[in-house]
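>>> model this:
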Amino acid sequence: MKTFSCQCGNTLHFINTQCVKCSSALGFVPDELQLKAITPEKNGLFTVANSKQRYRQCKNYWQHDVCNWLVNEEDLNDYCLSCRLNVEIPNLQKLGNIKLWYNMEVAKRRLLFTLLKLNLPITSRAEDPHTGLGFSFLEDQIQDEYGNELTIKDFVVTGHAAGLITLNLNEAQDSSRVEMREKMNEQYRTLIGHFRHESGHYYWDRLIQNSPKLEEFRALFGDERLCYTESLNSYYQNGPSDQWQNVWISAYASMHPWEDWAETWAHYLNMVDTLETANDFQMCIAQQNIKNPLQKCTIVDDAYTAISFTQLFDDWCKLTRTLNAINRSMGHDEAYPFVISISALNKLRFVHEIIKHAK
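Okay, the predicted model is just below:
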């Protein structure tokens, strides 16, 4: 994620609501993909720095302080582009849920920033009730049985169905998520990773299904008409395919072509977001030379897909080698615990081209 600049010159971060230098209130303008200082006017309206356009704060901004996005004054919706995608939110009367919901919203907005930067189509469920993009943040239903023993009555499964992305609220709690990662023997499990993965299912429906690219998809990922339920049961009963590292980007990707696509899609979004962050902080070491050791990545601010995939991946390999070395120096696990096979590389290249030509 890139940083932004306040009108006073201070550096702003994506989740900020106030500049710590000049104390200006802040708001994110989705149309411009910029975080800016805002000045209050009459009737709950604000002007943004260097613009005459007026905005309102998203209702979840002024009511719950879980959002910092703005709504154009001509837009009749109370909620911003991100929050209007919500179908269900957690029970806010329950202690701790607002904080967990906030974590969910930050990850969702980060996903949407990348999707908007990539010019990917986003259709809400208000626009298309049957297949539009929507989010439900739900928690396991607990009931008290046998005295004080608590049991789970209804377990929320994170997943996607016809545009609706459901996430278990436990994933927004670090301890619960780490516990699940260990239980599932996963290399990588993050909240933003869930959003990226599930968005991959949404975009498979939008960009691959019933498109001229379907046969190319099947040649790379396999035939998605394979029974998903049987594949799922086989994966959890028998584990991933033997030598999955030679074909798939993760063990879970070996379960079914749909999951292979979603894992590859999520991985690509991880790449472009991390490269943007490195580029913004001038930490990227791609194409480094003696004369200009802080030369930026070939990825540019406003065109993720303008460069070739080979350039993008070359930057990624050099950056992740550095990140892993730094983590090992600090005694932490590797930041990037993946080895990309030729098969997985070709799938990433396919995702790159799909996004590059998406409309």
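>>> From now on I want contacts and neighbour counts done on CA atoms only, so please keep to that.
Noted.
>>> Run a quick neighbour tally on the spatially closest residue to Leu33 that is not a sequence neighbour.
In this structure, Leu33 finds its nearest non-sequential neighbour in Phe113, 7.2 Å apart by C-alpha to C-alpha, 6 or more residues apart in numbering. Phe113 has 19 neighbouring residues, counting by other C-alpha atoms under 10 Å.
>>> How about residues contacting the strand or helix carrying Phe113?
Assigning secondary structure by DSSP states H and E places Phe113 in helix 97-117. Counting by C-alpha atoms under 8 Å, 6 or more residues apart in numbering, helix 97-117 makes contact with 1, 15, 33, 64, 66-67, 82-83, 89-92, 121, 137, 169, 172-173, 191-192, 195-196, 269, 273, 302-304, all of which sit outside it.
>>> Go through it and flag the buried ones.
Neighbour-count burial for helix 97-117 flags 97-98, 100-115, 117 (criterion: 16 or more other C-alpha atoms under 10 Å).
>>> mind checking how far that helix is from the chain centre?
The gap between where helix 97-117 is centred and where its chain is centred comes out at 8 Å by C-alpha atoms, centre = their mean, to the nearest Å.
>>> the helices in this structure, which residues?
Taking DSSP state H as the test, the helices found in the chain are 59-62, 97-117, 174-183, 191-207, 214-221, 228-238, 257-280, 309-329, 342-356.
>>> want to try TSV for those, with distance to Gln288 as columns?
Written out in TSV, the entries for those read as follows (distance: least, C-alpha to C-alpha, whole Å):
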stretch	distance to Gln288
helix 59-62	42
helix 97-117	26
helix 174-183	36
helix 191-207	29
helix 214-221	33
helix 228-238	43
helix 257-280	13
helix 309-329	10
helix 342-356	23
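>>> Identify whichever of the ones you listed lies nearest to Leu45.
Set against Leu45 and scored by C-alpha to C-alpha, the helices of the chain come closest in helix 59-62, at 12.0 Å.
>>> Tell me which residues are up against the closest one.
By C-alpha under 8 Å, 6+ apart, the residues outside helix 59-62 that reach it are Val66, Cys67, Asn68, Trp69, Asp78, Tyr79, Cys80, Cys83.
>>> ok, the fifth one - contacts?
When contacts are counted by C-alpha under 8 Å, 6+ apart, Asp78 touches Cys58, Lys59, Val71.
>>> Could you identify the most distant pair in the contacts of helix 59-62?
Taking C-alpha to C-alpha, the two most distant members of these are Val66 and Asp78; they sit 14.4 Å apart.
>>> quick one on the thing from earlier: neighbour-wise, which one of the contacts of Asp78 leads?
Neighbour counts for the contacts of Asp78, by other C-alpha under 10 Å, peak at Cys58, which reaches 27 neighbours.
>>> Might you report the residue contacts of it?
With contacts taken as C-alpha under 8 Å, 6+ apart, Cys58 has the following neighbours: Cys67, Asn68, Trp69, Leu70, Val71, Asp78, Tyr79, Cys80, Cys83.
>>> Please give the structure of this sequence too, so both can be compared:
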Amino acid sequence: MLEIFEAITRRLVESWKSDEPSGRRNVFRCRCERPVYFYNSFCLGCKTPLGYEPEMLQVLAMSPAPKGDAWIVDGQKDDSVLWKRCENFHSPAGCNWLVRADEEETLCRSCRLNNTIPDLDVEENGLWWRKIENAKRRLVAQLLQLGLPVASKVSEDKEKGVMFDFLRSPEKGPRVMTGHASGLITLNIEEADDSIREKTRHQMREPYRTLLGHFRHEIGHYYWDRLVDETPWLEKFRELFGDERESYAGALKRNYEHGPPANWADKHISAYASVHPWEDWAETWAHYLHVVDSLDTALRFGLHGDEVEQAVEPFTVDDLYDPKDPDAKRVILLINSWVQLTTVINELARSMGQQDFYPFVMSRSVLRKMHFIQIVVKEARGGTSLLD
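A predicted model of the protein is given here:
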């Protein structure tokens, strides 16, 4: 499987400055040639059943197998491989992912990560859970594309796996706090209520707050434990992000009492990233995932760099964590293309009276941290690294 970073940068070279008409790259398509999308379980045009196949990482059309409650998906090399729908297909989660028919497991790669789901006897919880699962499936699909380890702490890897608790605060408290601890990610399901989440965003003075953003941030903490802590990367992390042995409770107290330092934007992607090295890593990790996924989507739909004006001075390889890294030129191409993309999409959002699509400014310090993360991710999937 071609790693998503390599695939994106290859397509940037091939199509970002291309004469090919836009809109006909690698979008998912039904067998009727209509475009279909990540969450679709059937084609809105021809009504063909669809499913997300986690090995090919695509939404594919399906046909019933000759025997049993199984499916054959289009495009696979081995027609003997049969699939079944995730058990949560008929639940409020509405999961469209597939599971191999010969597996005893009934839940897909994403749903099997759940440790606790909301109480579905409460009416709005089902709607909230569906929104949460939609965001989580997009996260998990991206992690699989990146080649990162994704195993269920519930049923597959008790020691190093990851799992999710989706909880609601009791009426009389205490409030459920979203966070990560030892492979368990807890999400307050009230974050799926747009009005509650937007109110919290204003109270916290945040420019951006989404379910997917929560997932990408918290999974960053998980991968810090997996990929950095107690590895040769730890000292290099401390040199770049700071010493995580600083009191976390003390750092939070200082932030809530005094706010972020005045110059936080010079070194951090967000004000919250300035609280503690752990939060700096998690926030930067989340933005790494934002950049990779959003630019990948733009390329799949055929957006061209020739259609976007460069509004700021582009970054150069000397701005990276390691200018001699073999991927240095591709990283710069990726980031400069992202800056171009967000410039025009922010203007589009403003023309609709909406807040900016990407309300952040990427400094050179942040770029170095993102490049560090890219190198760590590449090593995690067996690539070369600075430590070889």
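>>> out of the helices of structure 1, nearest to Thr158 of structure 1?
helix 191-207 (8.1 Å).
>>> what inclination does that closest one have with respect to helix 97-117?
Direction vectors for helix 191-207 of structure 1 and helix 97-117, defined by axes from the mean of the first three to the mean of the last three C-alpha atoms, to 10 degrees, enclose an angle of 50 degrees.
>>> once aligned to structure 2, how far is helix 191-207 of structure 1 on average?
After superposition onto structure 2, the average distance of helix 191-207 of structure 1 to its aligned residues comes to 0.5 Å, using mean C-alpha distance after the TM-score superposition for structure 1.
>>> okay, and that helix goes to which residues in structure 2?
Across structure 2, the stretch matching helix 191-207 of structure 1 (TM-score structural alignment) is residues 211-227.
>>> which residues are in contact with the matching stretch?
Where contact means C-alpha under 8 Å, 6+ apart, the residues beyond stretch 211-227 of structure 2 that reach it are 132, 135-136, 138-139, 160, 162, 179-183, 185, 191-192, 233, 278-279, 281-283, 285-286, 289, 376, 380.
>>> which residues of structure 2 does the helix holding Phe113 of structure 1 align to?
Under TM-score structural alignment, the match for helix 97-117 of structure 1 in structure 2 covers residues 125-145.
>>> do the same with stretch 216-227 of structure 1
Residues 236-247 of structure 2 are where stretch 216-227 of structure 1 lands when matched by TM-score structural alignment.
>>> Any chance you could list what contacts that stretch?
Counting by C-alpha under 8 Å, 6+ apart, the neighbours of stretch 236-247 of structure 2 from elsewhere in the structure are Val228, His276, Pro277, Trp278, Asp280, Trp281, Lys369.
>>> Quick check: the farthest pair among those?
Looking at the contacts of stretch 236-247 of structure 2 by C-alpha to C-alpha, the two members farthest from one another are Val228 and His276, with 15.8 Å of separation.
>>> With neighbour numbers in mind, choose between the two.
Residue environment comparison for Val228 of structure 2 versus His276 gives the larger neighbour count to His276, 22 against 17, counting by other C-alpha under 10 Å.
>>> which residues touch the more buried one?
Contacts for His276 of structure 2 (C-alpha under 8 Å, 6+ apart) come out as Gly242, Glu244, Glu246, Tyr248, Ala251, Leu252.
>>> Give me the buried subset of these.
Those of these that meet the buried threshold are Gly242, Glu244, by 16+ other C-alpha under 10 Å.
>>> Of the contacts of His276 of structure 2, which is the nearest to Asn336 of structure 2?
Minimum separation from Asn336 of structure 2 among the contacts of His276 of structure 2 (C-alpha to C-alpha) is found for Gly242, which lies at 26.3 Å.
>>> Let me know the closest of the contacts of stretch 236-247 of structure 2 to Phe5 of structure 2.
Among the contacts of stretch 236-247 of structure 2, Lys369 lies closest to Phe5 of structure 2 (C-alpha to C-alpha), at 16.3 Å.
>>> Would you mind measuring from whichever residue in structure 1 pairs up with that closest one to Leu214 of structure 1?
The pairwise alignment with structure 1 assigns Lys369 of structure 2 to Lys347, based on TM-score structural alignment. Summarising the geometry, the distance separating Lys347 of structure 1 from Leu214 of structure 1, computed by C-alpha to C-alpha, to the nearest Å, is 13 Å.
>>> Compare the two (neighbour count), which wins?
Higher neighbour count among Lys347 of structure 1 and Leu214: Lys347, with 23 against 15, using other C-alpha under 10 Å.
>>> Test my guess that the more buried one contacts Thr264.
Yes: in this structure, Lys347 of structure 1 is within contact of Thr264 by C-alpha atoms under 8 Å, at 6.9 Å.
>>> what angle do the helix holding Phe113 of structure 1 and helix 174-183 make?
With the same axes, to 10 degrees applied, the angle from helix 97-117 of structure 1 to helix 174-183 works out at 70 degrees.
>>> quick one: helix 97-117 of structure 1 to structure 2 mean distance?
Superposed on structure 2, helix 97-117 of structure 1 shows a mean distance to its aligned partners of 0.7 Å (mean C-alpha distance after the TM-score superposition for structure 1).
>>> how about Tyr256 of structure 2, what's its partner in structure 1?
Pairing criterion TM-score structural alignment: the partner of Tyr256 of structure 2 within structure 1 is identified as Tyr236.
>>> Could you report the separation of the most centrally placed residue in structure 2 from Ile219 of structure 2?
Residue closest to the mean C-alpha point of structure 2, counted by C-alpha atoms, centre = their mean, is Leu139 at 4.0 Å. Distance of Leu139 of structure 2 to Ile219 of structure 2, computed by C-alpha to C-alpha: 9 Å.
>>> now swap in Ile375 of structure 2 and tell me
Applying C-alpha to C-alpha, one obtains 17 Å for the distance of Ile375 of structure 2 from Ile219 of structure 2.
>>> ok, these two, which is more surrounded?
Taking Ile375 of structure 2 and Ile219 together and counting by other C-alpha under 10 Å, Ile219 has the greater number of neighbours (24 against 19).
>>> distance of the more buried one from Leu211 of structure 2?
Ile219 of structure 2 is 12 Å from Leu211 of structure 2, where distance means C-alpha to C-alpha.
>>> Same check on Ser195 of structure 2?
Ser195 of structure 2 sits 13 Å away from Leu211 of structure 2, taking C-alpha to C-alpha as the criterion.
>>> Show me which of these two is the more surrounded one.
Regarding Ser195 of structure 2 and Leu211, a neighbour count based on other C-alpha under 10 Å identifies Leu211 as having more, with 21 against 11.
>>> sorry, back to before: keep only those of the contacts of Cys58 of structure 1 that are in strands.
With DSSP state E as the criterion, strands contain Leu70, Val71 from among these.
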